[in-house]
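I need the structure of the sequence given here:
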Amino acid sequence: MDVETYCSFLLGWIMARFGTMIFANHCIARLIPTITVEKIAALLSAHLKGLLVSHELAKLSLLNELYYDTKEGRGN
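A predicted model of the protein is given here:
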C-alpha cells in the first residue's frame, strides 16, 4: 500500500473518530476504486494494532492510579 493511500485512510479514520464525518467520507471515497484485499488486511491490521496500543495505555494508566491510591492509603 502506498503512503498516500494509507495516510488518507488514517486521517479519515481519525476524523471519523472525532466526529468530522464529511472529511472522513471524502478520504474513504478516494480509496474505493483502489481497494484490494491486501489493503483491507493492512488497514485492519493497523487499526487492531492501534486498538492494542490504546488498550495497553489504558491499562498502564489504571495501574498507575491503583499504585498511587495504594501508596497514599486510598486503596482500602
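
please count neighbours and contacts with C-alpha atoms only from this point.
Fine.

and Arg30, which of the three is it?
The three-state assignment at Arg30 reads helix, by DSSP: H, G, I helix; E, B strand; the rest coil.

return the distance of it relative to Leu48.
For Arg30, the distance to Leu48 equals 22 Å [Cα to Cα, to the nearest Å].

so Asn25 is in which element?
helix 21-31 (DSSP states H and E).

what is the burial count for the closest residue in space to Leu43 that isn't next to it in sequence?
The shortest distance from Leu43 to any non-neighbouring residue, by Cα to Cα, 6 or more residues apart in numbering, is to Tyr6 (7.6 Å). Counted with other Cα atoms under 10 Å, the neighbours of Tyr6 add up to 16.

please give the structure of this sequence too, so both can be compared:
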Amino acid sequence: MVKDADMNRAMQEDAVYIAANAIDEHNTEQEIARYIKIQFDHKHKPYWHCIVGGTFSSNVTMRFQLLRNHEKQNV
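Okay, here's the model as predicted:
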C-alpha cells in the first residue's frame, strides 16, 4: 500500500513489487534496503536512498551544485 508519493503510478507499482520481492528473498533489514536501493538505482537511475526498519535514525547530507546559464535576448 502506498500512503503518499510523488512518483507516477507505474513507479509506485514497481516500488511495491520490488519491496515485496526484497522481503521474500532477504532476512535482514539491511539486506532488504540494499536490494531495494540496487533495484531502483538500476531501473530508475541513480541515486536512491532506502531506509528500512521499525525503529531507526538517519542522518543524510546532500550537496547540490547548480549552474545557471542566462542569455539576454533582444526582443
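
could I get the TM-score for this pair?
Once superposed, chain against chain, the TM-score is 0.32 (TM-score structural alignment, normalised by the length of the second structure); 37 aligned residues with a Cα RMSD of 3.9 Å.

hmm, back to that, what helix or strand is the residue nearest to Leu43 of the first structure on?
Taking DSSP H and E as the definition, Tyr6 of the first structure sits inside helix 3-17.

what comes into contact with that helix?
Outside of helix 3-17 of the first structure, the residues within contact range by Cα atoms under 8 Å, 6 or more residues apart in numbering are 21, 23-28, 31, 43.

give me the buried entries from those residues.
For the contacts of helix 3-17 of the first structure, a burial check counting by 16 or more other Cα atoms under 10 Å picks out 24, 27-28, 43.

any idea how far the residue nearest the centre of the first structure lies from Leu43 of the first structure?
The centroid of the first structure falls nearest to Gly50 when counting by Cα atoms, centre = their mean (4.3 Å). Shown here: Gly50 of the first structure relative to Leu43 of the first structure, a distance of 10 Å by Cα to Cα.

for Ile28 of the first structure, same thing?
Taking Cα to Cα, one finds Ile28 of the first structure at 12 Å from Leu43 of the first structure.

repeat for Arg30 of the first structure
Plainly put, Arg30 of the first structure is 15 Å away from Leu43 of the first structure if you go by Cα to Cα.

settle this for me: Ile32 of the second structure is touching Ile23, isn't it.
Yes: taking Cα atoms under 8 Å as the contact criterion, Ile32 of the second structure and Ile23 are neighbours in contact, 6.2 Å apart.
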